[in-house]
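Visitor: sequence and predicted structure, then a few things I'm wondering about:
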Amino acid sequence: MTFQHPALLDWPVTDEDVRPLALWTSAEIAEATGGAASCDFQVSGIEIDSREVREGDLFFALKGENSDGHRFLAGAFGNGAQAAIVDRKIEQPHVLVGDTFEALQALGCAARARAAAHVIGVTGSAGKTGVKEALFAALDRGSRGRAHRSLKSYNNHVGVPLSLARMPSRTKFGVFEMGMNHPGELAELTRLVRPHVAIVTTIAPAHIGFFSGEEEIADAKGEIFEGLEPGGTAIVPADSPHFERLRAKAARHAGRVIGFGLSRTADVRVLDAVPAPGGGTLVTADLGGQRVCYTVAQEGAHWVANSLAVMAAVQAVGGDLGAAGLALAEMEGLAGRGARHTVEAEGGDGSGTALLIDESYNANPASMRATILQLGATPARRRIVVLGAMKELGAQEERYHAGLAEPLIEAGIDRAILVGDEMAALAGALGKRAGDSLAAAIEVDHVESTAKAAECLAEKPIAGGDAVLVKGSNSVGLGALVRALTARER
C-alpha cells in the first residue's frame, strides 16, 4: 500500500488554483467585448502592432486616422498570432466585433474587474515612467513575480486599455502609467484603471502650449484622483509649489493623502541623503513614523524624491519595503531616460572610455535643469551636452529655452551642441553671457538636426574621461545619435 502524507491530501485549494493559465479564452473575450468567436481558442498575449506579434498572441486590428490594422492581419498571423479581433469576418480564428477600439477598452475593463490586484496609477510632468518601472521592480520582487505594469510609455487612450487587457487574472499588484497633454484625458484614463493608489510625481511646464499655465497642468494631473477606488490613497509632491492645489483635489476623492519630499511637513520625507560608496544615494527616510534606509542606484536629487513616492506606494498597498529597497539599489537606467553607457574614446585622460548619459526620450524645462545639474556633479575631464529642442511649450517657448543657460553655467559645462530651431534662444542667451568669465568657457554649436550634431561630434570627438549628456524631446530624434555612440560601447 502506498503511503500518502496527510498534508498532501489536505492541501488547500484556493481561487488561484482554478483560474486558467491562459491570458484569455475565446469565450471570455467574446463575453467581455460583446463579440462573436469563430471557434474555441486561448491566447497568451495581446498586441496591436503586427510587427511585434509573438506566438500565441491576440492581435487587435485597430483603425487609426491614416491606417487600418486589418491590412496587417497576414503579417500578424505570419508572426504567430493565435487569433484576431476584427470588425469583418476572416478565415483565421477571430472574434467579430462592431468596433475594435471599443473592444480593446472593454477587454481592459474586464481585466481590471477580474483581477483581485492592488492597482497603482502614476502620472506627472516628469519621472512617471521611472517611478512606474521602480514600483514594478519593487512589487514584482516582493510578490515573487505576480506584479504587472504597462510596458514602454503605453500611457494614452490606446496604451492604457492595452496594458490593462494584458494583466493576468493572477496578478497581485498592477502598476499603470497615465499621460496627458489636454484637460480631460486623465479623467477618462483613470476611470479605466480605477487605482487604489494614485501618484503625481511632479508638476512642470510639459505640454504647457496646451494650457494657460502650470496651475492648469496641476489641475489636469489631479484628474487621476477622480478614478480612485473608495478609500484610496493619493500620493503628491510636497515640495511642489502646487502641493496645496493637488492636495485639495486629492482630498475630494481619496481616503488618505500622502505628501512626499524633502519638506519637513511631508508625510514621507528624507531624513538624510548622502552619496553611496558604489554610486547613487544612500537615503534614510521617514515613512510616516517608520524609518527606513536604502540605496537609490539612479543618480540625482530627482531620483531621491522619486524613491519616496515608490516607498510610499509600496507601503500603501502592503508591499515588502525590504524588497523595494533592494529593487531601488539594483535598478539600472532606462533607455532614453537615464541609461548610462561606457563608450570607447581616444585621447583625453588616457582611460580609453567616456560616459554617455542617455536622456534622449523626453525633455521639459524641469527635467532639463535636473539632468544638467546632475551632469555638473558627475566627475569628468570635460562635460558635454547635446540638447534637443523642447516641444509643446507654446508662447513661452523662447523663454524656457533661454532659461537653460543658467543651469549650464552652474554645472560647469564645457561644450554644448544645441539641436533644433527652438534652441536658437539658448544659443543667444549663452552668447550674451560670453563676457561672463563663468560662461566664456562654454563652447557652443547650434545645429539644425541630429545628423549635424553627429558631424560636430565627429569633428571634435568625445575623448577619454569625458561625460556626455544627450537629452531632448523624442521628436528631435536624438535616440539615433545615442545608438550611433553606443555602437562602440565597452
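Guide: Yep, it's here. Residues are numbered from 1 along each chain as shown.
Visitor: only C-alpha atoms for contact and neighbour calcs from this point on.
Guide: Will do.
Visitor: tell me which residues of the helix or strand where Leu107 lies are tucked away?
Guide: Assessed by DSSP states H and E, Leu107 sits inside helix 100-114. For helix 100-114, a neighbour-count test (16 or more other Cα atoms under 10 Å) marks 100-101, 103-112 as buried.
Visitor: so who does the nearest residue to Ile203 once chain neighbours are set aside touch?
Guide: Closest residue to Ile203 apart from its sequence neighbours, by Cα to Cα, 6 or more residues apart in numbering: Ser125 at 5.2 Å. Taking Cα atoms under 8 Å, 6 or more residues apart in numbering, we find Ser125 in contact with 201-206.
Visitor: tilt between the next helix or strand along the chain from the helix holding Leu107 and helix 100-114?
Guide: Later in the chain than helix 100-114, the nearest helix or strand by DSSP H and E is strand 118-123. Going by axes from the mean of the first three to the mean of the last three Cα atoms, to 10 degrees, strand 118-123 is angled at 130 degrees with respect to helix 100-114.
Visitor: for strand 118-123, packing partners?
Guide: Secondary-structure packing of strand 118-123 (3 or more Cα pairs under 8 Å, 6 or more residues apart in numbering; DSSP states H and E): helix 128-142, strand 173-177, helix 185-193, strand 197-200.
Visitor: now these as a markdown table including mean neighbour count?
Guide: What follows is the helices and strands packed on strand 118-123, written out as a markdown table (neighbours: other Cα atoms under 10 Å):
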| stretch | mean neighbour count |
| --- | --- |
| helix 128-142 | 24 |
| strand 173-177 | 29 |
| helix 185-193 | 21 |
| strand 197-200 | 28 |
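Visitor: put this beside the first:
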Amino acid sequence: MADVLWTAEEIAAATGGQVAGDFSAAGVSIDSRTVEPGDLFVALAGVRDGHEFVAQTAQKGAAGALVSQAVETPAVVVADTFKALEALGVAARERAPQARRGAVTGSVGKTSVTRAVEAGLRRAGKAHASVKSYNNHIGVPLTLARMPRDTQRAVFEVGMNHSGEITPLSKFIRPHAVAITTVGPVHLENFAEGEIGVAKAKAEIFDGLEPGGVAVLNADNQWFDLLKGEAEKAGAVVRDFGRDAAYARLVDFVVEGQGATVVAELDGQPLSFPIRQTGVHWGPNSLCVLLMLEALGVDRPTALAALADFAPIEGRGAELEIALKGGAFTLVDESYNANPVSMQAALATLGARKVAGRKIVALTDMLELGPDSPRFHAELSQAIEKAGIDLVFCAGPLMMSLWKALPQERRGGYADAAPALAQQIVEAMQPGDVVMVKGSNGSRAGAIAAALSALGLREQV
C-alpha cells in the first residue's frame, strides 16, 4: 500500500469516533465508483445513503470506512459522517503546520488558475491540491482530509452559489494567500443585490486568511476597490494584477502559434515570459498565478517554468484537430462552463486568432443569470461582431435571444437542445475552420464538443 495517510486511531481521535476494526488508509474517498485500494470510504448521505455501498467499496479494496451505523467491514463509527469529514480536514491542516496554503476563487478562471498554481507548487516541493472542481462544502473538507502530513504547500479551489458559503470554507483552509481572479454576473438569480452581492460573497475568502496573509486581486475588475477594502480590513497585504495594476502590470499579450508571450512589469521591473495559452484572459491570469506562487514561497524561475509548461485543460481551451474529407478543422473546447465574462473573453480570443478558414462558434445557454438573462445573451452579438466571427450556432431557449439579434449572414444553425446541434455544425465544417464550443454545464455544451469529435472521426473513416 502507498504511504499511510490515516490510521484508524488517528481518524477516531480527529472525529471523536470509535474504532471498529483496525486499519490504515492511504487515501480518502466519498464516491464508491472511484474508490481506490487502500482508501478510507466516507459514507455520506446523498441521493443514496453511502452506507449502502460500504461492502462494495471493501470488495474494491477500501481499507476501511467512516460510518454512522454498524457495518461488517473495518470502520470508525461516528455520530455524523459529514461533520466527521470536516473534523478530519481540520486535523489534517493542524498536523501539517509547515504547509503554506493558498485559496483561489472568482467568477471566471478559478479552476485553471488553481491548476496552474498547483503546477508551480509541485515543481517546488511536496505539494497538495484540489482535484477536479472540488470546491464546495464537501469538496474543500475532503481535499483537506487528503492532505499528507509532510505537505510543504497546498492550493484549494473555493466556489459558491450563494452568500455565506465561502466563509466557512476559508476558515477550514486558513490560507496564507488568496486570489480572486475576477468578479462578474454569475449566479445572479441567487443575489438580490445583483453583481455587488457576488463581489461581497467572493470577499468572504478573506474571512479565514492567516494574519499578514496576501490577497491577490484583479485591478481591472470594477469591484477592485470594494475587494481591496475588505482585504485590508482583514489585515491582508494586497497584491494587484492587470493592465491597471500597480504591482503586477500587464503591458502586452502577444499570441504566437499555440502559445503567447506575456509582457509585464512586476514590482516595477520588466518581465517577459512565454505561456502555452492563447486565451486573452491568460494575460492577467498568468500574473495572478505568479503572485500566488510568490506568496506561497515559490521562486520566480520555478514559477515561470511551470507557466511555460502548463497546457490548456479539457473543457477550458483544449484543442483538437478533427479530420474531414480534404483536410481538418480545429475544435476549441471551452465547454466546461460559461457566463457573460468568460464568454466575452473566449470570443475575443477567437477573434484575435489567425485562421486558414472561418471562425465559428457553437454556444449553449448561460444559466443562473436571473431576470436579465435574455439581455446578457442578446448582447453577445456585439462581442461576436467585434471579434469578426463568421458563423454562429446556438442551442437552447436562452440562446434564442442571441439568435434573433444576429444578422442573417452570421446564422449558422439553431437547435432547441445541444445534442441536436452537433450534426448541423459538422456538416458546415470546411478544412481550415476553427470552431469554439462554449456554454454552461447544465445546457450540455460538453455534449456538442464530444459529438463533434465523434462525428469528425466518423467522417475520417
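Guide: Perfect, I can see it now. The shown structure was predicted, so the numbers you read here are calculated from the model rather than taken from an experiment.
Visitor: now what about the TM-score between them?
Guide: Remark: TM-score between the superposed chains equals 0.95 [TM-score structural alignment, normalised by the length of structure 2]; 453 aligned residues with a Cα RMSD of 1.6 Å.
Visitor: quick revisit: relative to His187 of structure 2, how far out is the corresponding residue of structure 2 for the residue nearest to Ile203 of structure 1?
Guide: Using TM-score structural alignment, the equivalent of Ser125 of structure 1 in structure 2 is Ser107. Ser107 of structure 2 sits 9 Å away from His187 of structure 2, going by Cα to Cα, to the nearest Å.
Visitor: please enumerate the strands of the stretch 201-350 of structure 1.
Guide: For the stretch 201-350 of structure 1, the strands defined by DSSP state E, counting those that start in this stretch cover 233-237, 256-261, 268-275, 281-287, 291-296, 339-344.
Visitor: what about the aligned partner of Val200 of structure 1 in structure 2, distance to Gly317 of structure 2?
Guide: Alignment note (TM-score structural alignment): Val200 of structure 1 maps to Ile180 of structure 2. Noted for Ile180 of structure 2: a distance of 20 Å to Gly317 of structure 2, by Cα to Cα.
Visitor: before we move on, back to that, wait, is the residue nearest to Ile203 of structure 1 part of a helix?
Guide: No. Under DSSP: H, G, I helix; E, B strand; the rest coil, Ser125 of structure 1 falls outside any helix and is assigned coil.
Visitor: any idea which of the strands of the stretch 201-350 of structure 1 is most buried?
Guide: Of all those, strand 233-237 has the most neighbours on average by mean count of other Cα atoms under 10 Å, namely a mean of 29.
Visitor: so it matches what in structure 2?
Guide: Against structure 2, strand 233-237 of structure 1 falls on residues 214-218 (TM-score structural alignment).
Visitor: alignment lookup: Asp320 of structure 1 to structure 2.
Guide: Match for Asp320 of structure 1 (TM-score structural alignment): Asp299.
Visitor: tally up the residues packed near that match, please.
Guide: 14 (other Cα atoms under 10 Å).
Visitor: now swap in Gly125 of structure 2 and tell me
Guide: 12.
Visitor: how close does the nearest residue to it once chain neighbours are set aside get to Gly102 of structure 2?
Guide: Closest residue to Gly125 of structure 2 apart from its sequence neighbours, by Cα to Cα, 6+ apart: Gln152 at 6.6 Å. For Gln152 of structure 2, the distance to Gly102 of structure 2 (Cα to Cα) stands at 12 Å.
Visitor: the two - which one has more neighbours?
Guide: The neighbour comparison of Gln152 of structure 2 against Gly102 (other Cα under 10 Å) goes to Gly102, with 30 against 21.
Visitor: dump the residue contacts of the more buried one.
Guide: 153-156, 175-178, 292, 296.
Visitor: of these, which is the nearest to Met366 of structure 2?
Guide: Among those, Phe156 lies closest to Met366 of structure 2 (Cα to Cα), at 25.6 Å.
Visitor: aligned to the closest one, what sits in structure 1?
Guide: Under TM-score structural alignment, Phe156 of structure 2 pairs with Phe176 in structure 1.
Visitor: equivalent analysis for Ser401 of structure 2, please.
Guide: For Ser401 of structure 2, the aligned position in structure 1 is occupied by Ala425, per TM-score structural alignment.
Visitor: circling back to that earlier point, redo the helices and strands packed on strand 118-123 of structure 1 as CSV? Include distance to Gly259 of structure 1.
Guide: Output for those, formatted as CSV (distance: least, Cα to Cα, whole Å):
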stretch, distance to Gly259 of structure 1
helix 128-142, 16
strand 173-177, 19
helix 185-193, 20
strand 197-200, 10
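Visitor: so which of those gets nearest Val444 of structure 1?
Guide: Using Cα to Cα, the nearest of those to Val444 of structure 1 is helix 128-142, at 30.7 Å.
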